[in-house]
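Enquirer: Fold the stuff below for me.
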Amino acid sequence: MTNSAPSTESRTRRSRMREAEELVPSRRQYLRLKAQYPNAILLYRLGDFYEAFDQDAEIVARDARITLTSRSFGRNGRVPMAGIPHHALHHYLGRLLAAGHTVAIAEQLSEPGRGLVERAVTRVLTPGTVAEAALLPATENCYLAAVAFHGDRIGLAWVDVSTGEFATMELAGRDRMELLAEEFARLAPAECLVAETFEGSLPPAGRLTRLEPWHFDPDRAAQRLRTLFGVQSLAPFGCEHAPAALAAAGAIVAYLERTNPSLVSLLTSLRTELPAYRVGLDAATRRNLELTRGLRTGGTRGSLLGVLDLTCTPMGARALRRLVSEPIRDLVELRRRQDFVAILVANPELRHRLAQILLGAGDLERLMSRIVQGTGSLRDFLTLRQALATAEALVGTLRATSHEPLRVFAEMAGSCNDLATLLERAIVEDEEGARIRPGFCPELDAELAAIQETRRFLATLEQRERERTGIRSLKVGYNKVFGYYLEVTRPHLHRIPPEYVRKQTVATGERFITPELKDAEARLLAAEARITALERSALERLTREVTYRSGAVLHLARWIAQLDAFRALAEVAARYGWVRPELEESDTLEIRGGRHPVVEATLDDRPFVPNDCQLGGEGPQILLVTGPNMGGKSTYLRQVALIVLLAQIGSFVPAQRARIGLVDRIFSRIGAHDDLPGGQSTFLVEMIETATILRQATRRSLVILDEVGRGTATQDGLAIARAVLEDLHNRVAARTLFATHFLELTALTAELPRVANVHVAAIERDGHVVFLYRVLPGPADRAYGIHVARLAGLPSWVADRAEAFLSAPPSAVTIAQKESEQPCVAEPQGPRQLPLPGFPDGSAAAQALARELLALDLTQLSPRQALDWLFQQQTRLRSVTNSQE
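Expert: Below is the predicted model:
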């Protein structure tokens, strides 16, 4: 028997159809577009605003921080709505992307006023696919990453769609996840792609986007990459036999083809990197050394990059940031960089000349991104022409020098002369701005000539009609609604010729048209439409030509950026008196007169106290650094690490002399911080970072440890610190700076032959501590903690009480606590002793009281003197007792 009742699904479908029919056309159009992008916020152009509706409106109002309103679209009632003014779109887009949202932008494709405006989604933006310079920090890259898992290997690929940088690598071994975490710390991707089937966890990154697993198939990915680059083999790219790396790179290309296909044209090459080429830096080390962000400021101020960044271009600033973030281990490349910097340091006039030329380069990388996407204007092409001329001037300047390294570097720029010639022939700038140069497009020239004839006719029409009609007040005018017209005031209406056709009545008279005027207007409008089309065609032709040569232009842009970065390193070295370090493949680390680059730069006219460091080679393997708080231990540790890092980016270093055996990794465990959202206490974070160092450091590493074990009980912390120190000495054998307040550890130099004691010097004068900031041989004699507490503003009565405890035997506090829990009189069988609060047995205060009592000559003591002495002792005792309470 057949069920004649309609199904629930069919009833729901008919209900939705009826609801859709009741909606206004623009609402139906919006819902149709929204259905195509269900996982994105749809910004729908409506006049002068980009509107979001329904749940999208609530999200936009919350995360873009704008007002939530509502609007009626027919009989279905009002819906939530949030609008962004079109001129402020980038400002609010930045907020939405920073919150991790995907945004689809629906633009108006037809002119308003003739029925429903045609709309379509023209751009889809995600946090990792932003190419608009207005949405990006000028001096930082914005990376889209992809992670692929293939057997026991991890593939990592990344791209900056605003500059065309595209790279991949493959990670293997037991520490592959730790290496992945280091790469994430270096790249800080805004978005990361993984397969939908991935169930593990990744290091902290931006938004996590899941794709269908087949996008990560190595064979499919390899074919996609071969098609993209138009090659038969990926061997020249270095990843043909790296399936995990191929899978990650292919997933990125697939994602870009889905979200914004025009961006794919910017990917002109793929670089395969080897993790062993770079110095390993984990997230904690990058944070502790403040490489690119100051801990206090959150920006570059107070960081190493903030001192180094004397670049002239945004792309040079990004290149310098990459240099600081990616120290390398290639001795040949490092010496090549040093040679380049050394020549610029020795030639200030050349540095100044290069800086003046570089100012004209602009941001060629991101300019190319706009042009390749098809959003470039004639002004952008003019800027490109100027940038190419700047590059030619830079190449000429370097070739004209007598220094072989500079001439070799000049030859690496490549040539874009053919493109520069094309742009020179295509674009001209005059008082009206940038426009197509005459001769580049003959059809356009013909139309412009024709329209000039029509404009001359219109320009003389007013005078001719005045003379013909005798109406001296007659005027020729134009508006968008009625076009061209002849306007005659009321007193002269009786004098109009019969061929004048009334078009519009205005307050002061009438407006007319003539067949001759309408014919001229038709010719003018048709010519303007053809001119617009021809200009668009010329612009598209230029875009194709530039896109075809985009690989060469991007190569040139990166060459300029590298030159700018090296020039900045030379400028810093000359400004602060840095020297060229000696680099070698050994375990030696010798620094004479080393200085902290950031601290020195902030001291203005005050001198920085330099210090030496000798590790490895003929010196000790571990320096055990002791001394007072605020004495400069952390500064000393950090400056050694920063000097090594600067040397391994090819820079000069802040020292009188430096001899550095290359390191494979730099580890830093400094300061105290917790991870409360992750459920990790300060001490747990400290132990995690320490464990990472002990498990990953090698003989070629540099380890910086500060106050290991201070986050727990004294005995536990001392035991942990000693065990860590012994493991670094006996098993790891890395060059290590180990700062501690556990003075007990200084005795280990008798047991561990490759450990040496040094201390930061301080002296005490008139009860005050004076920090000398000098690192001297031998252990510290005390920590001066109470003096530092006084400097911090600790109340004097608290500091005085602390000094009283400090002058007592080590167990005085514990003994006093235990005695306070006992009865005042001992057991009957033992000696009876009344304890004096504040005067523990054997303390200096108790001994002083005993000496005074024994010194009294009771036979000569008058009653008055005895009472005065007792009164003094009672006052002392009462003050001690009150302080305990």
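Enquirer: drop to CA atoms for contacts and neighbour counts, all remaining ones
Expert: OK.
Enquirer: Following element in sequence after the helix ranked longest in the chain, please.
Expert: What stands out as the longest helix in the chain, according to DSSP state H, is helix 515-548. Of the helices and strands lying after helix 515-548 in sequence (DSSP states H and E), the nearest is helix 550-576.
Enquirer: Now the second one, please; I'll put the structures next to each other:
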Amino acid sequence: MKTYTPMIQQYLKIKAEVPDAFLFFRLGDFYEMFFDDALRASRELEITLTARDGGVEEKIPMCGVPHHAASGYIEQLIQKGFKVAICEQTEDPKQTKGVVKREIVQMITPGTVMESKSLLERENHYLAALTGFQDGSFSIGYLDLTTGETKVTMIDSVREAINELINIKPREIVMASDEDPAIEKELKERDIHSFSVMDDCSKEASFEPVLKEIKQEKLIISMCRLLHYVSATQKRSLDHLQKAASYQIDAYLRMDPNSKRNLELSETIRGNGKKGSLVWLLDETMTAMGARMLRRWIDRPLVKTEDINHRLSIVQGLMDAYFERESLRDSLKEVYDLERLAGRVAFGNVSPRDLVQLKKSLQQVPVVQETLAEMNHKESIKLAESMDPCPELLQLLQSSIIDQPPLTIKDGNFIKDGFNSELDQFRDASRNGKTWIAELEQKERKKTGIRSLKIGYNRIFGYYIEITKANLGNLQDGLYERRQTLSNAERFITPELKEKEELILQAQERSTELEYSLFQEIREQVKKEIPRLQKLALVISQLDVLQCFATVSETRHYVKPTFNQDRKIEITDGRHPVVEKVMDAQEYVPNDCVMHKDCEMLLITGPNMSGKSTYMRQVALTAILGQIGCFVPAAKANLPVFDRIFTRIGAADDLVSGQSTFMVEMLEAQHAIANATQDSLILFDEIGRGTSTYDGMALAQAIIEHVHDHIGAKTLFSTHYHELVELSDKLNSLVNVHVAAAEQDGHVVFLHKIKQGPADKSYGIHVAQLANLPDKLINRANELLIGFEAKPKTKMTTAVYEDEEIGQLSLFHNPKNKKPKKTNNIQQEILNLNVLEMTPLEAMNELYRVQKIAKNEAK
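Expert: Okay, here's the model as predicted:
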């Protein structure tokens, strides 16, 4: 270290505090980076890499960015998952000998961003902490630094902990240095890339406001880990952090990440976009905080019937009051993001324009309250009464900040006239200085009787009173203080003139300083009201989401669902809400879904593209919509309250984890079977198709039997294995249904209608024809199908294969070392032919096939 220059030594000492972050080291008007930081930053930011002397033989790599443009470069690094430490000069260079003192004033990390383009206003930006314990349990704490929302929960297993973190979608996760690295590895595979270490879990007095309602020691440990990390990185007031709310994951309808993805709740499977998701369908919110709450409600539907009916009651009231609802929407449109405004106030980076937004928002609260009262609806009136319009704060903002302030505090002129008398004097002196000088000149002429007396100004002496030598005899002794003698005049000053001179010359500078001081005082008063603002924001967010439900429900013709304790599903003319909206003017074919005690499972058959998956999804989405408190897309709906929803829909490899489609399918099936209860909803789509026919059919049947006999959950199971429809004869609570299709002129027509009983055929080749495969290929497939269907079929049973039968090629040895017997099939093949029903072409194909079998056996 001693070989380096003092400045580089200082840099290295500070850099040692943040080895995992880029250190933006302030040198004059630039933030500089050195050594490895410079090499990496020059690549990531595409800026010029230079070098400088540092006291050693080789020059030190260096690159830098202007301080006024640093935010853009910092944002680039944060979006790539890096961290940035801001190191500022903490002493005045003019008053310091040697190296100016510097220290880190803030760490910016992916989870602690407060201002960035990547900070989406309609989505939360969470930072989480995970703590594992020796008994296998985990605690998770998370917060949104931009809004102050803080929550904590206990998890029983590592699998559930990982699922919960994936559901939370934190931008950064804080863990202990000795936490199991396999957890980080799996989370990275699930698109969570930023991780940090914090080993300090001690309870500090400053954490008490956040921890006051948390009693369980394990929860406190995770929250303290999180708060230590936030305090260490932000180095400023965090007064806006709310009391940590403890929750249990079983207190909500639970869905694992794969089920949420399969149902496309917040983003589509194809393209990962919002359009086409349930959030896209429902988001008619008027505020950013309402949009964030909508996402949280969709992620965590309710399981208490009383809470669900409370929301539905308010939605009903809003639907019945169209004009009042439209008035509410107009008022909410003028309400800004109170949650993040409060966060910026606490963080110290609020601007005058932010306070104007706060003022305009508070002005709408009495209007909203009045509108809710006009609805004359019990629940709406309660909602209005729970709103705190913060009248004192509104009065302060109305009297202090102008309606159109400049962008930054530095520009000044944002405090209203009349708010502060001293500021008014400065402004009066600055704006009306010349007028005052002219008035003083007239006053002094009248006092002295010297008409030629004038008041002038120069840079050296400032303002002065000038009297010609011819008029000096008329001047009263001691009236003025002599300042300068000229050849034909004398210049004087007075205490009053010097006082005004100082006031005029320094008015602008002192005005700006006083405005900043007044702004800080206003900010501190607003800061004291943060808890009230956060409570108000919560109520307005809830109202916004509920009016959104009412608006969508009326527009899309949804109905209010009812809930039963008998585990009955009674959906009349149900629709898939998103597909219906996407189809727009086209007619959507509705379908019923009725499942009573004698029907725990629907086995759904039918051709590809006929709508089996859509039907299954619409049942799940109807349940979710009902349990978040929204009306549902149906003519009538009577539903049970589900505790969990499991889905196995679609085919997708997990290449990152090295898992095939079939392995993903089996893992999702296992998760459902291991965790489902009688009150769950299970959707299984085409289980078993990722392996050989017999293997897949055997697995599908075994899963159906297990769910039917041992779990009893409401289950929708779609399949192409038509052999499975015979299970309805053996399983009392299984009912066959199919999606209807019809043939017209050799083409298939999908009717998209669910009917009782099994499907009569698959129509797979017809679907291939719809996909415009070549006619020659389609014709050949038809010829092959005729041959395949003519072969004797082996009935699928639950018994194992006999030694003589050939099921599939085994990857393992045959325990009995028996070779399959070679059977003479030619006689049986001929007996199976129904010659009278064959067309000439079919007869020729069969003759060719049988001859080929005979030739093979002759060999």
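Enquirer: hang on, the earlier thing: what helices or strands is the longest helix of the first structure leaning on?
Expert: Secondary-structure packing of helix 515-548 of the first structure (3 or more C-alpha pairs under 8 Å, 6 or more residues apart in numbering; DSSP states H and E): helix 364-372, helix 417-426, helix 442-469, strand 483-489.
Enquirer: Looking at these, which is nearest to residue 764 of the first structure?
Expert: For residue 764 of the first structure, the closest of those is helix 364-372, at 58.1 Å, according to C-alpha to C-alpha.
Enquirer: what's the average distance of the closest one to the second structure?
Expert: Helix 364-372 of the first structure, aligned to the second structure and superposed, deviates on average by 1.2 Å (mean C-alpha distance after the TM-score superposition for the first structure).
Enquirer: The stretch 301-450 of the first structure: helices as residue ranges?
Expert: Ranges of helices in the stretch 301-450 of the first structure, per DSSP state H, counting those that start in this stretch, are 304-308, 314-325, 331-346, 348-358, 364-372, 378-399, 404-411, 417-426, 442-469.
Enquirer: Same question for the stretch 151-300 of the second structure.
Expert: Under DSSP H, counting those that start in this stretch, the stretch 151-300 of the second structure gives helices at 158-168, 181-189, 208-211, 217-234, 257-263, 278-282, 288-299.
Enquirer: can you tell me what part of the first structure the fourth one aligns to?
Expert: Counterpart in the first structure of helix 217-234 of the second structure, with TM-score structural alignment as the criterion, is residues 243-260.
Enquirer: what's near enough to touch the most centrally placed residue in the first structure?
Expert: With distances taken as C-alpha atoms, centre = their mean, residue 140 lies nearest the centre of the first structure, 5.1 Å away. For residue 140 of the first structure, the contact set (C-alpha atoms under 8 Å, 6 or more residues apart in numbering) comprises 317-318, 321.
Enquirer: In a helix, it, correct?
Expert: No: counting by DSSP: H, G, I helix; E, B strand; the rest coil, one finds residue 140 of the first structure to be coil, located in no helix.
Enquirer: thinking again about what came up before, for the longest helix of the first structure, buried residues please.
Expert: 517, 520-521, 523-524, 527, 530-531, 534-535, 538-540, 542-543, 546-547 (16 or more other C-alpha atoms under 10 Å).
Enquirer: now that helix, how far from the chain's geometric center?
Expert: Put simply, helix 515-548 of the first structure sits 43 Å off its chain's centre (C-alpha atoms, centre = their mean, to the nearest Å).
Enquirer: hang on, the earlier thing: turn the helices of the stretch 301-450 of the first structure into CSV, columns for mean neighbour count and distance to residue 865 of the first structure.
Expert: CSV is the format used below for the helices of the stretch 301-450 of the first structure (neighbours: other C-alpha atoms under 10 Å; distance: least, C-alpha to C-alpha, whole Å):
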stretch, mean neighbour count, distance to residue 865 of the first structure
helix 304-308, 22, 69
helix 314-325, 24, 76
helix 331-346, 19, 81
helix 348-358, 16, 83
helix 364-372, 24, 92
helix 378-399, 20, 94
helix 404-411, 16, 92
helix 417-426, 16, 106
helix 442-469, 15, 119
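Enquirer: before we move on, back to that, between the helices of the stretch 151-300 of the second structure, which one is closest to residue 44 of the second structure.
Expert: Nearest to residue 44 of the second structure, of all those, is helix 181-189, at 20.8 Å by C-alpha to C-alpha.
Enquirer: rewinding a little: tabulate the helices and strands packed on helix 515-548 of the first structure in CSV, adding columns for distance to residue 880 of the first structure.
Expert: Below are these laid out as CSV (distance: least, C-alpha to C-alpha, whole Å):
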stretch, distance to residue 880 of the first structure
helix 364-372, 72
helix 417-426, 87
helix 442-469, 100
strand 483-489, 100
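Enquirer: Residue 753 of the first structure: which of those is closest?
Expert: Nearest to residue 753 of the first structure, of these and by C-alpha to C-alpha, is helix 364-372 at 54.5 Å.
Enquirer: quick one: that closest one to chain centroid distance?
Expert: With C-alpha atoms, centre = their mean, you get 20 Å for helix 364-372 of the first structure.
Enquirer: do stretch 833-852 of the first structure as well
Expert: 62 Å.
Enquirer: Can you give me the end-to-end span of it?
Expert: The straight-line separation of the ends of stretch 833-852 of the first structure (C-alpha to C-alpha, to the nearest Å) is 19 Å.
Enquirer: tell me which residues in that stretch are buried?
Expert: Buried, per 16+ other C-alpha under 10 Å, within stretch 833-852 of the first structure: 838-841, 843, 845.
Enquirer: This completes my enquiry, with thanks.
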